[in-house]
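Peer 1: Pasting a predicted model and its sequence here:
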Amino acid sequence: MQLDNRAQTLLKALVERYIADGQPVGSRALSKISGLDLSPATIRNIMADLEELGYVASPHTSAGRVPTPRGYRLFVDTLLTVQHLDERAVDPQLRLPAQAAQPHKLIANAAQMLSSLTQFAGVVLSPRHESAFQQIEFLRLSEKRILLVIVAPGGDVQNRLLLTDVDYTPAQLQQSANFLNQNYSGLAFDEVRGRLQHELRQLRDDMGRLMQTAVEASSEALAESADEMVIAGERNLLSVSDLSSNMSSLRQMFDMFEQKTGLMQLLDVSSKASGVQIFIGGESQLLPMDEMSVVTAPYEANGRIVGTLGVIGPTRMAYERVIPIVDITSRLLSNALSQP
């Protein structure tokens, strides 16, 4: 049902007042803050209609009303006026080019900045790495124990321990690394696997096995690193009464942070959409609490979406301020991760 202008104005005023002070909003207060020249009886009738439609609810302890998840959804989709945010308020470290800062440091800075600016929890799903390498090195640790070092195209470094059947000499390890780097650097691992099977027939079998093992381990290492999630400021949520009002809510909230599965699914879903997305707890099975919302945005590297970032907070948050913080952070992180 389409709400008329009076109902929309009253709902907007109610949500804004409730976000500001957390108290149920009565008809008398609405008559003062809405700017509408309506009698108290008319306001009560409109609020009764909004309650029947599921946009507001009446707590048992008060004659006033509070917004429901459906009311918040209508508010953020059609009634919200987003604040202007000066980009200079955002951490200047995110303006550094990728060559001047490791990607994982930029990711950590972004999560911390989101938390600091909103006083909620900031979260960043690490970039999806291309299944390719820039350089591979072998380091002999002891007999049949080799440290594999993989450098990704973006500069990230991953290490893997290889346990081999053969005791390779340092010269053999250097020869294998040189062969891989000279012939396959920058290629996807799927392509490297196929070419290795064909091109290594002229080499000794044990050298071929080492290279095949290195390619498999490297591919797994980069795939695992792509699923990492950085969270900053979880403790900020302890001071939010809506989320920490009882032990059950606290347990649900920190179970979410510990398990991360639902949160990662939510961030993955939001990476497939453009711009800022808002998930309100009561609407999504991926969030454990009606009182929790997540504001997300995807970020890019060289024009390709590689991850998602966002803010986790109460449903009763100042969306008009949080939305531009998330939006600007995603754009600055995209710039920092992209090649000049």
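Peer 2: The structure has been received and is ready for your questions.
Peer 1: Please count neighbours and contacts with C-alpha atoms only from this point.
Peer 2: OK.
Peer 1: and residue 155, how many neighbours does it have?
Peer 2: Neighbour count of residue 155, defined by other C-alpha atoms under 10 Å: 17.
Peer 1: wait, it sits on residue 102?
Peer 2: Yes. Counting by C-alpha atoms under 8 Å, residue 102 is a contact partner of residue 155 at 7.0 Å.
Peer 1: How many neighbouring residues does residue 54 have?
Peer 2: When neighbours are counted by other C-alpha under 10 Å, residue 54 registers 14.
Peer 1: I'd guess it is in a strand, am I close?
Peer 2: No. Going by DSSP: H, G, I helix; E, B strand; the rest coil, the assignment for residue 54 is coil, not a strand.
Peer 1: Structure two is appended below for comparative analysis:
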Amino acid sequence: MLNDRAQRLLKTLIERYIADGQPVGSRTLSMLSGLELSSASIRHVMAELEEMGLIISPHTSAGRVPTARGYRMFVDNLLTISPLQDSLVSQLETGLRPDSPQRMVQAASSLLSELTHFAGVVLTPQRPDAAFRQIEFLRLSEKRILLILVTLDGDVQNHLLTPERDYSSTELTRAANFLNTHYAGLGLATVAERMTAELAQLHSDISSLMAAAIELGRRSQLDPAESVVISGEAKLLQITDLSDDLTRLRELFATFEHKTELLRLLNQSRSGQGVRIFIGEESGVTTLGECSVVTAPYLIDGLVVGTLGVVGPTRMAYEKIIPIVDITARLVSSALSHHE
């Protein structure tokens, strides 16, 4: 734990560094922190913070910059969130009104990139591939159905279906009962292989619904990277913190291109509540070592179906980025839950 003086100095240092990207010296801290401390006293505190691994002194400067651990301390304990400007909220509300879930995902990714000037990433409503113990269809509105899967290990997965016609509660129950009776214990990808012939023999009132559900399983066998929508990667080229190392930048863009590691990270974010922040190596993705990823899950009728967020440098204005991601997730959730 840091005392109040050390907290104030660390907060001031990180805020200053985020603002201008230059190592922060003791004289600057003396002027900005509001503490009546001598330069010698400030240097002593800085030495303690450096020993704790919260800041580091670059070889070319007498000033200090925060480490990933320092950013974590800042985000968890010292950050003051800025309310999102009404104009930005209005821009999000206006932009997040597409007429389909697919276009909603693309719009959310683009808006996140536009508002943050970083890369916007969205995990589309997840595709089922795990073996299920029980399946249920829940009617949300006309031609909008939530497919609920309970896996063998008790995990609950939710997937949005948009069939060509509307279905009654009775029809949804019949379809779920058929799958639970004949295919419990299998994954939908496996069911897709076995069920093609049987679909033709089913009564037409539920066969098309079953086909829509099985198509999810069939798509789950495709490249999982198709589940991640990314916008604005090129904006990262304009960020000196990332672009001054071309090798690292190429590796970062390879991560965006292949998407598999991003998919894993975004899937991990689904299990949390609210905004999650991965700083540097916390993401578990080597190529994101100089980046932070800010994510939030989005829901349909209270059930998590995907994740969205931004990828940018660790030197980002967290107090602004966090509410943008948070409100975007809330607006996407609302729009998908009330879409008619």
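Peer 2: Received, thanks. Because the structure is a prediction, the values reported are computed rather than measured.
Peer 1: TM-score for this pair?
Peer 2: Here the TM-score for the pair of chains, by TM-score structural alignment, normalised by the length of structure 1, is 0.76; 291 aligned residues with a C-alpha RMSD of 3.2 Å.
Peer 1: Let me see the residues that make contact with stretch 91-104 of structure 1.
Peer 2: Residues outside stretch 91-104 of structure 1 that contact it (C-alpha atoms under 8 Å, 6 or more residues apart in numbering): 106, 109-110, 113, 126, 154-156, 332-333, 335-340.
Peer 1: And these, which of them are buried?
Peer 2: Neighbour counting with 16 or more other C-alpha atoms under 10 Å marks 106, 109-110, 113, 126, 154-156, 332-333, 335-338 as buried within these.
Peer 1: Residue 50 of structure 1: which of those is nearest?
Peer 2: Using C-alpha to C-alpha, residue 113 is the member of these that sits closest to residue 50 of structure 1, with 37.6 Å.
Peer 1: Which members of the buried ones among the contacts of stretch 91-104 of structure 1 are positioned in strands?
Peer 2: Of these, none are assigned to strands by DSSP state E.
Peer 1: between those residues, which is closest to residue 314 of structure 1?
Peer 2: residue 113 (18.0 Å).
Peer 1: Could you pull up the contacting residues of the counterpart of that closest one in structure 2?
Peer 2: Under the alignment (TM-score structural alignment), residue 113 of structure 1 pairs with residue 111 of structure 2. Residue 111 of structure 2 is in contact with 92, 95, 120, counting by C-alpha under 8 Å, 6+ apart.
Peer 1: which of these are also in contact in structure 1?
Peer 2: Among these, the ones still in contact in structure 1 (both residues aligned by TM-score structural alignment, their matches' C-alpha atoms under 8 Å) are 92, 120.
Peer 1: Now the buried members of the contacts of residue 111 of structure 2.
Peer 2: 92, 120.
Peer 1: now the contacts of residue 111 of structure 2 in JSON lines, with secondary structure and distance to residue 193 of structure 2?
Peer 2: Below are the contacts of residue 111 of structure 2 laid out as JSON lines (DSSP: H, G, I helix; E, B strand; the rest coil; distance: C-alpha to C-alpha, whole Å):
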{"residue": "92", "secondary structure": "helix", "distance to residue 193 of structure 2": "41"}
{"residue": "95", "secondary structure": "helix", "distance to residue 193 of structure 2": "39"}
{"residue": "120", "secondary structure": "strand", "distance to residue 193 of structure 2": "35"}
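Peer 1: Using CSV, lay out the contacts of residue 111 of structure 2 together with distance to residue 288 of structure 2.
Peer 2: What follows is the contacts of residue 111 of structure 2, written out as CSV (distance: C-alpha to C-alpha, whole Å):
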residue, distance to residue 288 of structure 2
92, 27
95, 29
120, 14
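Peer 1: got the end-to-end distance for stretch 53-71 of structure 2?
Peer 2: End-to-end distance of stretch 53-71 of structure 2 (C-alpha to C-alpha, to the nearest Å): 11 Å.
Peer 1: For it, buried residues please.
Peer 2: By neighbour count with 16+ other C-alpha under 10 Å, stretch 53-71 of structure 2 contains the buried residues 54-57, 63-71.
Peer 1: which residues sit against that stretch?
Peer 2: By C-alpha under 8 Å, 6+ apart, the list of residues contacting stretch 53-71 of structure 2 from outside reads 10, 13-14, 17, 22-26, 46, 49-50, 73, 279-280, 314.
Peer 1: among these, which are in strands?
Peer 2: Per DSSP E, the contacts of stretch 53-71 of structure 2 map to strands at residue 279.
Peer 1: Report the buried members of the contacts of stretch 53-71 of structure 2.
Peer 2: Neighbour-count burial (16+ other C-alpha under 10 Å) applied to the contacts of stretch 53-71 of structure 2 gives 10, 13-14, 17, 23-26, 46, 49-50, 73, 279-280, 314.
Peer 1: Looking at the contacts of stretch 53-71 of structure 2, which is nearest residue 170 of structure 2?
Peer 2: Taking C-alpha to C-alpha as the measure, residue 170 of structure 2 sits nearest to residue 279 out of the contacts of stretch 53-71 of structure 2, at 48.3 Å.
Peer 1: what's the closest non-adjacent residue to the closest one?
Peer 2: Take residue 279 of structure 2 and drop its neighbours on the chain: the residue closest to it by C-alpha to C-alpha, 6 or more residues apart in numbering is residue 292, 4.4 Å away.
Peer 1: So the one you found belongs to a strand, correct?
Peer 2: Yes. Per three-state DSSP, residue 292 of structure 2 lies within a strand segment.
Peer 1: and it, what pairs with it in structure 1?
Peer 2: Structural alignment (TM-score structural alignment) places residue 292 of structure 2 against residue 293 in structure 1.
Peer 1: For its match, give its distance to residue 277 of structure 1.
Peer 2: 11 Å.
Peer 1: quick one, which of the two is more surrounded?
Peer 2: The residue with more neighbours, out of residue 293 of structure 1 and residue 277, is residue 293; 24 against 20, by other C-alpha under 10 Å.
Peer 1: which one of the buried ones among the contacts of stretch 91-104 of structure 1 is nearest residue 260 of structure 1?
Peer 2: Among those, residue 126 lies closest to residue 260 of structure 1 (C-alpha to C-alpha), at 13.4 Å.
Peer 1: Pull the contacting residues for that closest one.
Peer 2: So residue 126 of structure 1 contacts 104, 107, 225-230, 306-308 (C-alpha under 8 Å, 6+ apart).
Peer 1: make it 10 Å
Peer 2: 103-104, 107-108, 225-230, 299, 306-309 (C-alpha atoms under 10 Å, 6 or more residues apart in numbering).
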